[in-house]
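Trainee: sequence and computational prediction follow.
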Amino acid sequence: MGVATLNRHSLLHTCTLVVLVFLSVGSSRVHADDTTSTVAQTNWYRAIMQLVARHLPPTTTSHHVELLTPAETLQPLLSCPNIHARFSREPQRLAGRTMVTLSCGDSLRDNPRFVQIDVSVIGNYLVVTRDLAAKHTLARNDITIEQGDLGRLPRYALLATPQAMQQVIGQQLRRALSQHSILQENLLTKPQVVNFGDELVIEARGKGFQITRTAEAMDTGAIGDIIRVRLNNKQLIRVKIVAPGRAEPAQ
C-alpha cells in the first residue's frame, strides 16, 4: 500500500472522528435545552419567577434568573399543583445570589425545599454629572441617570425613581464626589437653614385665625426638623422649620 493510500485512510479516519465529536456536542446541547424547557414548565419554577418579578427594583430594564440548586432535588414538588415561594431572607434590593423557600401550598413547615438562585438585574441609577465639592447643594443639572448591573451598586445607592430625583435636589453632600460617582443616600444631608440664636417668625394658623410671633432658636436645624425656640416671655416651645427664618408650631 502506497504513502498516498495511507494518507487518504488517515484523513478519512480524522474526518470521521471530527464528525462524531460534533454530533456528540450537538446532542448534548439539544439535551440541555430540553432539560431547561422541562424545568420552565414546572409549577415550582413558575412560582420562583413570579416571586422574582414582584420584587424587582422599580427601575429594572431587564433581568435574568439562574437556578443554582440542581433541579433533581425538587422532584418531590412536581406533583404539587400549588407552590408557595418566598425569600428565606427578604432582600433589601433584589440582585445577586439569594435563597428561596418553596413549599406545597401555604404550609411553610411541611418539608420546605430551599433553592439558591442568582438574579442578574440591569437598571437605572443616579450619578453626578461633574466633580462636586463637599457641602455642595445639589441642583437638577448636577444629577443624571446611568444604566448598569444593580448587583454591583453600593448598599445605599439611589435608583433613578422620580421620588429619589426629588429627594436629592436641595440636599448637601457630606463629602466631595468625582464625576460619574454613584449618588448614595448616606452621602446626603439636608442643609442647615436655622442656627442657634437665629430669630424665627412662628406662624400659627387655624380656622378663621392666624397668629404670628417671633422667637429665638435654641437649636440648629434643616427644613422639616423639629427644634426648640424661646418666646419673648422666656417660654420654650417646639416648632417645625418650614423655610429659612420661618416655622410653625410642632404637632
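Mentor: Right, received. Where do you want to start?
Trainee: from now on I want contacts and neighbour counts done on CA atoms only, so please keep to that.
Mentor: Will do.
Trainee: how about residue 123, nearest residue that isn't a chain neighbour?
Mentor: Closest residue in space to residue 123, ignoring its immediate chain neighbours: residue 60 at 4.1 Å, by CA to CA, 6 or more residues apart in numbering.
Trainee: ok, residue 120 - contacts?
Mentor: 63, 64, 65, 95, 96, 149, 150, 151 (CA atoms under 8 Å, 6 or more residues apart in numbering).
Trainee: another one to put next to it:
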Amino acid sequence: MKTRFYSIFFALLASLIGGINVTAAADLQTQLERFFHARFPDKQTSLTVVVKTPQEQWPQCEAPLLALSNNTRVWGNVSVSVRCGEQRRFIQTEVQVTGNYLVSARPLRRGVTLTAADLRQTTGRLDLLPPRALLLPKDAMGAVLLRDLPPGQPLTSAMLRRAWVVKSGQTVQVLAQGVGFSINSEGKAMGNAAAGQSVRIRMASGQIVNGVAGEDGVIYIAQ
C-alpha cells in the first residue's frame, strides 16, 4: 500500500514540477516576443522569435529582466541577456521579421541625387537583408548614390552619402557665436562636408579653424 502511495505521490510531484517548467518556458517565449515587438512600432511589421538555447538552460522566474547583449541588431541572430534575480543567462534567438524596406525603383547611375521617383518600398524578410538596410524613403531622399544599381536592389547606408553643402575650395560664410556676440567672416573650405559634418576652413588671415556645416552651407564655430 505504502509503495503504491509513494509512487502516486512522486508521479504527482513530477507532474507539478514539469507543469511549472512548461509555464515558465511559455512565459519566457511570450516575454521575448513582446520584447522584440516593442522595437517595431510599425503595425505592418510582423515577427517570429525562435529560441535556440535549449529550454533546460532557460532561467526560471515570473518577471525576467530582458536586455540586448552588446548587440545593435534587432533581427536575425540576437543574443538576449535574461536576468532572474542574481541569475543571468544569455539566450540565443533568431528573430524573423517581415516588413517594409527600400529598393531602387529603376536602374540608377552612380552620382545621382535620389528623389522619390528613384525609390520604392516593398515587403519581405528584413532579417535576410544586407547590413544597414534602409527602411524608409526619408532615409535616402537627397542622398548621393555611390554605385550603379539595378531596379529592385535593396538600399543600404553604405551605398549612399549625404549631399555636400560645402565643397573643397569653396568660399563660405563663417559665423562665430558666443555669449553676447556674433562675428561673420569668410574663408575657404579645405574639404567637402554634408550638413552637420565638421570641416576645416582657411580664413583670409591664413588662420585655420574648425567648424560645422549647416544646412544652408554656413560654417558655424562655437566659442
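Mentor: Here it is on my side, so go on. Nothing here was measured: the structure is a model prediction, and the numbers come from that model.
Trainee: quick check: TM-score for this pair?
Mentor: The TM-score (TM-score structural alignment, normalised by the length of the second structure) is 0.72; 202 aligned residues with a CA RMSD of 3.3 Å.
Trainee: tally of neighbours for the residue nearest to residue 123 of the first structure?
Mentor: 18 (other CA atoms under 10 Å).
Trainee: returning to that earlier point: what's the closest of the contacts of residue 120 of the first structure to residue 170 of the first structure?
Mentor: Residue 170 of the first structure lies nearest to residue 150 out of the contacts of residue 120 of the first structure, by CA to CA, at 25.3 Å.
Trainee: residue in the second structure paired with that closest one?
Mentor: Using TM-score structural alignment as the criterion, the counterpart of residue 150 of the first structure in the second structure is residue 126.
Trainee: dump the residue contacts of that match.
Mentor: By CA under 8 Å, 6+ apart, the residues touching residue 126 of the second structure are 75, 96, 97, 98, 99, 100, 101.
Trainee: and residue 141 of the first structure, which of the three is it?
Mentor: helix (DSSP: H, G, I helix; E, B strand; the rest coil).
Trainee: which residue in the second structure lines up with it?
Mentor: By TM-score structural alignment, residue 141 of the first structure lines up with residue 117.
Trainee: cool, residue 195 of the first structure as well?
Mentor: The alignment partner of residue 195 of the first structure in the second structure, by TM-score structural alignment, is residue 167.
Trainee: again with residue 107 of the first structure
Mentor: Aligned counterpart of residue 107 of the first structure in the second structure: residue 86 (TM-score structural alignment).
Trainee: the match of residue 141 of the first structure against residue 103, yeah?
Mentor: No. When contacts are counted by CA atoms under 8 Å, residue 117 of the second structure is not listed as touching residue 103 (11.3 Å).
Trainee: higher neighbour count, those two?
Mentor: Taking neighbours as other CA under 10 Å, residue 117 of the second structure and residue 103 compare with residue 103 leading, 25 against 10.
Trainee: just give the closest residue to that one, not the sequence neighbours.
Mentor: Distances taken as CA to CA, 6+ apart put residue 154 closest to residue 103 of the second structure, at 4.3 Å, once the chain neighbours are dropped.
Trainee: what's near enough to touch the match of residue 195 of the first structure?
Mentor: Neighbours of residue 167 of the second structure in contact, by CA under 8 Å, 6+ apart: 189, 191, 192, 193.
Trainee: please repeat the previous calculation with a cut-off of 10 Å.
Mentor: By CA atoms under 10 Å, 6 or more residues apart in numbering, the contact set of residue 167 of the second structure is 188, 189, 190, 191, 192, 193, 194, 199, 217.
Trainee: how about residue 98 of the first structure?
Mentor: Shown in contact with residue 98 of the first structure (CA under 10 Å, 6+ apart): 68, 87, 88, 89, 90, 91, 115, 116, 117, 118, 119.
Trainee: and of those residues, the nearest to residue 190 of the first structure?
Mentor: residue 91 (27.8 Å).
Trainee: wait, the closest one touches residue 55, no?
Mentor: Yes. Counting by CA atoms under 10 Å, residue 91 of the first structure touches residue 55, with 8.6 Å between them.
Trainee: endpoints of stretch 124-136 of the second structure, how far apart?
Mentor: 14 Å (CA to CA, to the nearest Å).
Trainee: could you do stretch 113-131 of the second structure as well?
Mentor: End-to-end span of stretch 113-131 of the second structure (CA to CA): 22 Å.
Trainee: identify each buried residue in it, please.
Mentor: Neighbour counts over stretch 113-131 of the second structure (16 or more other CA atoms under 10 Å) mark 113, 114, 118, 119, 120, 121, 125, 126, 127 as buried.
Trainee: narrow the contacts of residue 126 of the second structure to those in strands?
Mentor: Among the contacts of residue 126 of the second structure, the members falling in strands (DSSP state E) are 96, 97, 98, 99, 100, 101.
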